[in-house]
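>>> Take this sequence and fold it.
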Amino acid sequence: MTIMMDRTTTPTSWITRVEILHDDHAEDLLTPEALDFIAALHEKFACERDAILSERQRRRTEVDNGRDPRFDPETAWIREDPSWQVAPPAPGLEDRRVEITGPTDPKMAINALNSGANVWLADQEDATSPTWQNVIGGQRSLREGIRGTLTYTSPEGKHYAVTATETPTIVMRPRGWHLVEKHVRLWNREGDARLASGSLVDFALYAFHNSRALIAAGRGPYFYLPKLESAAEARLWDQVFTFTEDHLGLEHGTIRATVLIETIQAAFCMEEILYELRDHISGLNAGRWDYLFSIIKAFRTRGGRWVLPDRSNLTMTVPFMRAYTELLVATCHKRGAMAIGGMSAFIPSRRDPEITERALEAVAADKRREATDGFDGTWVAHPGLIETARAEFDEVLGWAPNQIGRQRPDVQVTQADLLNLDCPGEITDAGVRQNISVAIRYLDSWLRGTGAAALDNLMEDAATAEIARAQLWQWRTQERATAEGHRIDLPYLEEVLTEVAGQLPRGEGDRIDDAIDLVREVAFGETLPTFLTLPAYANYL
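Have a look, this model is predicted:
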């Protein structure tokens, strides 16, 4: 079914109609006023979005041609000016020591709201497969959760409801600037249509329907911003926020953002990102898995020291990851912002106490390191890890809500430090097999509508799948061999893929064959697609 909404236009308007290609009984969310707000955002910002995506490609071409990312000398004045600070912590974001991440389907939303975490990262991005049902269903879960009316009954008859007397502060993560929403088309006066921005659709529906309810509850419309690669991209978000505050009649600075530093490009402009968003930003997050993927992707053709070993060797203590997190903490605290740590992928197991014990030990060590380094909070992917993470931050923070006042003048990170990819470890047959297995199984889950999947006692999302397929592509095109002596070429990869696929359980409704085709496209092809979700979304959902 299609919904068409004709707009009342002015002489300067260029969007005359909004078309929804699948309504999914979403009249409560896709109201004429909400659709008009989506159109207004695109009318104001779509061209600038196009421009920043073009600029992304230009910078990537420069790196492909041998120019390393660097601290921009033209913005040195921002980094060297000691006078500016970001806005103080917003209501509900003063203490962020434990944040639970996860998708926004009703069951997971209720579990997150009951979890006891300080913050819930309500993820409409990497942990959500962007089916229209998930996009709209997630918005509905958030709307009902904010109003205290969210319930869910499983197919087995189990009833879920929010029972916590104090729920986490919600920080919603919309899709990145590069993603579109193909169920929303915007028509101009000439009769031409363009697909809507996934970022602006996610942001618009959440802000439009929930801002006033959140403010009335003593919090506010807060967002995690993913995949930024430049200060210009942060500036665009800041403009979106200011426009939205004016449109909805909110006080300037009510909307707050936390930016994920999860690209190598963003690592070189952390202060500039904070500066552009200074009235609207609460902090930065060390998005470790996407950051690793970004590094592999950026230097995929360089060879030599730019080729990383098995993912299991890519810990937070290797030099380039250590430099990145130390710089993030020092930068945030210098400007009065919070530094939020990343997600350890380990998860507990109900069936195996030994797995649970190992997971708790690994998470405790990871969070102890973050708290000691100065982070103000951290992520976990499972409610069973919250108390372990909180204990490590309580040990360092005590009764203080954060440690913003802890400056790190000892941190002096250089370009060479961020690009020091010397890393112990080898490429192994097991590493190749694991990457292929994770990529297939995760994409099977994603294509079936689930964007966060527990695989081999690790929580995998789009970011970790990106690492798996990017490593396969780089190892093959850089003519690497495994420690066991196998040349990583197409015949070898096809042999391993066939072996792995043959061991996977099949069932009604599985998408394993589609997932295999996708792995061949995004990992075995001549070029490396910038994101695996682009062809997956365009051709398979």
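
>>> hey, let's count contacts and neighbours off CA atoms from now on
Noted.

>>> what about Leu35, helix or strand, and which?
Following DSSP states H and E, one finds Leu35 within helix 32-64.

>>> elements contacting that helix?
In terms of contacts (3 or more CA pairs under 8 Å, 6 or more residues apart in numbering; DSSP states H and E), helix 32-64 is packed against strand 15-20, strand 193-197, helix 198-216, helix 231-248, helix 288-298.

>>> what's in contact with the shortest one?
Outside of strand 193-197, the residues that reach it under the criterion CA atoms under 8 Å, 6 or more residues apart in numbering are 42, 46, 177-187.

>>> could you redo the last one with a cut-off of 10 Å?
Defining contact as CA atoms under 10 Å, 6 or more residues apart in numbering, one finds that strand 193-197 is touched by 15, 17-19, 38-39, 41-42, 45-46, 49-50, 175-188, 203.

>>> quick one, that strand and strand 15-20 angle?
Using axes from the mean of the first three to the mean of the last three CA atoms, to 10 degrees, one finds that strand 193-197 and strand 15-20 are set 70 degrees apart in direction.

>>> Can you check what angle separates strand 193-197 from helix 198-216?
Regarding strand 193-197 and helix 198-216, their directions subtend 50 degrees when assessed with the same axes, to 10 degrees.

>>> starting at the chain centroid, how far to strand 193-197?
Its chain's C-alpha centre lies 22 Å from the corresponding centre of strand 193-197 when counted by CA atoms, centre = their mean, to the nearest Å.

>>> show me where the stretch 301-450 of the chain has strands.
Defined through DSSP state E, counting those that start in this stretch, the strands belonging to the stretch 301-450 of the chain, from first to last, are 338-343, 377-380.

>>> run this one through as well so I can compare:
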Amino acid sequence: MYPTDQPITINGVTLQGPHLPRQEEILTPEALDFLAMLHRRFDSRRRELLQARGEVRRRIAEGWTPGFLPETRTIREDDSWRVAPLAPGLKDRRVEITGPVDRKMTINALNSGAKCWLADFEDSSTPSWENMLAGQVNLKDAIRRQIDFTTPEGKEYRLGGVQLVDRPTIIVRPRGWHLEEDHLLVDGQPMAGALVDFGLYFFHNAKELLRRGRGPYFYLPKTENHLEARLWNCIFVVAQDALGIPQGTVRATVLIETITAAFEMEEILYQLRNHAAGLNAGRWDYIFSIIKNFRDRGEDFVLPDRADVTMTAPMMRAYTEQLVRACHRRGASAIGGMAAFIPNRRDPEANEAALRKVREDKTREAADGFDGSWVAHPDLVPVAREVFDEVLGELPNQIRARRRDDVQPDAQALLAVSQTPGAITEAGVRMNIEVGIRYVESWLRGNGAAAIHNLMEDAATAEISRSQIWQWINAGSQAQLASGEGTRRVTRDWVETLMEEEFARIERQEGDRFDDAREVFAASALAEEFPDFLTLPAYRQFLSAEAPLRRELSGAAA
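Below you'll find the predicted structure:
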């Protein structure tokens, strides 16, 4: 169907980019028609909502402080409404494993023993066209039990013998609204990555999932308000009607990973109530969102070193407790976040420390009333499962047992940034630089989930690293190093010096992408104007359909 790498247009949909293995199975004329319908119905509204994000950010910079919306007060105060009953495969979510949709991870996740798998097209996946399309192939194969994988060294990976209903429930996380997929154009406009990821998965798998006792389930990332949730709900309704799927079959768990969404948790559930499954405490993007939105609001919003911003900080405790309350009040699941610590089988001491820290994290979440939580590695599934087994026993969740009526919505507590213990240190600045560059290098090589210093880094943690540096530089005297480290301010010149030193320490290998990674990281951390997302300019320069031409022109100009 697609014999060359030249752009081809079918019914107004232009496919551009290299021809990829098995793309004819995914990019069928019918699937492209479905994507085009979604784009034409909903992309203009997506763009309006992105513009509205910019307006909110401008108001915050001018001194406005977000809070609970007076216009939606009746929704919050109405005790009568609930979300739809929990769907098959989503009643017990005590352990969810997360990870990208490459073939090896797909098999390992489905063999992990977790209750659910977050199949991630977002922060743990580099959004290259190759990765995004291969992910759709892998999910299609996995659902039909037709997946295996052999490494170049000959190691084989295969699914275990259990049926779909006994394997982890697949919950797909599409890309955020801000990311576009310019390898697919509709009427000359690039599609939203979110619509591509959702649309292809839903089109090819919704009926097959229903036949096998599950459904098309999704995690919705980067949501900033209830109007964005309403857009997703409209998409679900139209998509189900288009394919003859019963209304309410789609279920969505929304990641509360922006500070503005934290004030609209019940409203978000309300907008999605016929399709809602729960909320998730997306802790790393949440921290990034606080820095991003309040980056120029003075010392009350300057955070200490990234390592000091733990889940026991007052603002993080308020966020998670209010999330559990909102979910359980409305009959939805509350899912905890991912501890960044990962096991290291080669280092027993580091491995034991990681297991201990993950256990502590999950114990706190279970005690707070969460119904389950995330892990990033199969070795951590038994740890989290044991913790939640002790609390849940035979119950599938804590929705009725731990309503958290003792928690009250508190806007000031959500914004208690200045109460976060810790300090800015030279070690913290250096760590942000090193980890940021190392992560971007991994991302450029196609790996969006990178183990660095026994921590799992993804795009969200890289965003924290670069945004902290940007904020500290631009905060001036409000970002002093900790006492005992002199009176040095975090300045651009000093950061550039540290960046030179940290870059020189990196061990290089032939074919690595560290020069490009340094360029990308420095451009986002040291820019005069704060880039909304680190991955946006990186995508345009290195991954988009036009990237090869841009690099060619850049090289010629140089």
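
>>> TM between them?
Superposed pair, TM-score by TM-score structural alignment, normalised by the length of the first structure: 0.96. Supporting alignment: 528 aligned residues with a CA RMSD of 0.9 Å.

>>> thinking again about what came up before, what's the helix holding Leu35 of the first structure aligned against in the second structure?
When helix 32-64 of the first structure is aligned against the second structure using TM-score structural alignment, it corresponds to residues 29-61.

>>> One more: stretch 381-389 of the first structure?
Aligned by TM-score structural alignment, stretch 381-389 of the first structure corresponds to residues 376-384 of the second structure.

>>> Just the endpoints, please. Distance across the matching stretch?
11 Å (CA to CA, to the nearest Å).

>>> Next: stretch 171-188 of the second structure.
With CA to CA as the measure, the ends of stretch 171-188 of the second structure fall 31 Å from one another.

>>> before we move on, what about stretch 446-453 of the second structure?
Taking CA to CA as the measure, stretch 446-453 of the second structure stretches 19 Å from start to finish.

>>> and what of stretch 246-255 of the second structure?
Counting by CA to CA, you get 25 Å between the two ends of stretch 246-255 of the second structure.

>>> Which residues are in contact with the aligned partner of Ile268 of the second structure in the first structure?
Using TM-score structural alignment as the criterion, the counterpart of Ile268 of the second structure in the first structure is Ile273. Contact criterion CA under 10 Å, 6+ apart gives 228-235, 259, 261, 266-267, 281, 284 as the residues in contact with Ile273 of the first structure.

>>> about what we covered before: post-alignment, the match of helix 32-64 of the first structure versus the first structure, mean distance?
With the two structures superposed, stretch 29-61 of the second structure lies on average 0.7 Å from its match in the first structure, counting by mean CA distance after the TM-score superposition for the first structure.

>>> how about that stretch: buried residues?
Judged by neighbour count (16 or more other CA atoms under 10 Å), stretch 29-61 of the second structure contains these buried residues: 31-39, 42-43, 46, 49, 56, 60.

>>> what's the answer for stretch 226-241 of the first structure, then?
Buried residues in stretch 226-241 of the first structure, counted by 16+ other CA under 10 Å: 226-241.

>>> so which of these comes closest to Thr167 of the first structure?
Pro226 (23.8 Å; CA to CA).

>>> my guess is that closest one meets Gly176, correct?
Yes - if you go by CA atoms under 10 Å, Pro226 of the first structure and Gly176 touch, sitting 5.5 Å apart.

>>> okay, and the common contacts of the two?
If you check Pro226 of the first structure and Gly176 against CA under 10 Å, 6+ apart, the residues they both contact are 125-126, 199.

>>> Closest one to Glu495 of the first structure out of these, please.
Distances from those to Glu495 of the first structure were compared by CA to CA; the smallest belongs to Asp126, at 29.5 Å.

>>> Could you check how far the closest one is from Asn111 of the first structure?
When CA to CA is the yardstick, Asp126 of the first structure and Asn111 of the first structure sit 18 Å from each other.

>>> okay, those two: which has more neighbours?
The residue with more neighbours, out of Asp126 of the first structure and Asn111, is Asp126; 24 against 19, by other CA atoms under 10 Å.

>>> With the first structure overlaid, report how far the helix or strand encompassing Thr9 of the second structure is off on average.
Using DSSP H and E, Thr9 of the second structure sits within strand 8-10. Taken against the first structure, strand 8-10 of the second structure registers an average deviation of 2.9 Å after superposition, with mean CA distance after the TM-score superposition for the first structure.

>>> on that earlier part again, out of the contacts of Ile273 of the first structure, which are shared with the second structure?
Cross-checking the contacts of Ile273 of the first structure against the second structure gives 228-235, 259, 261, 266-267, 281, 284 as conserved contacts, using both residues aligned by TM-score structural alignment, their matches' CA atoms under 10 Å.

>>> Same list, those residues, but as TSV with distance to Leu248 of the first structure please.
Listed next are these as TSV, based on distance: CA to CA, whole Å:
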residue	distance to Leu248 of the first structure
Leu228	25
Glu229	28
Ser230	28
Ala231	26
Ala232	24
Glu233	23
Ala234	21
Arg235	20
Val259	23
Ile261	29
Ala266	30
Ala267	33
Ile281	19
Leu284	26
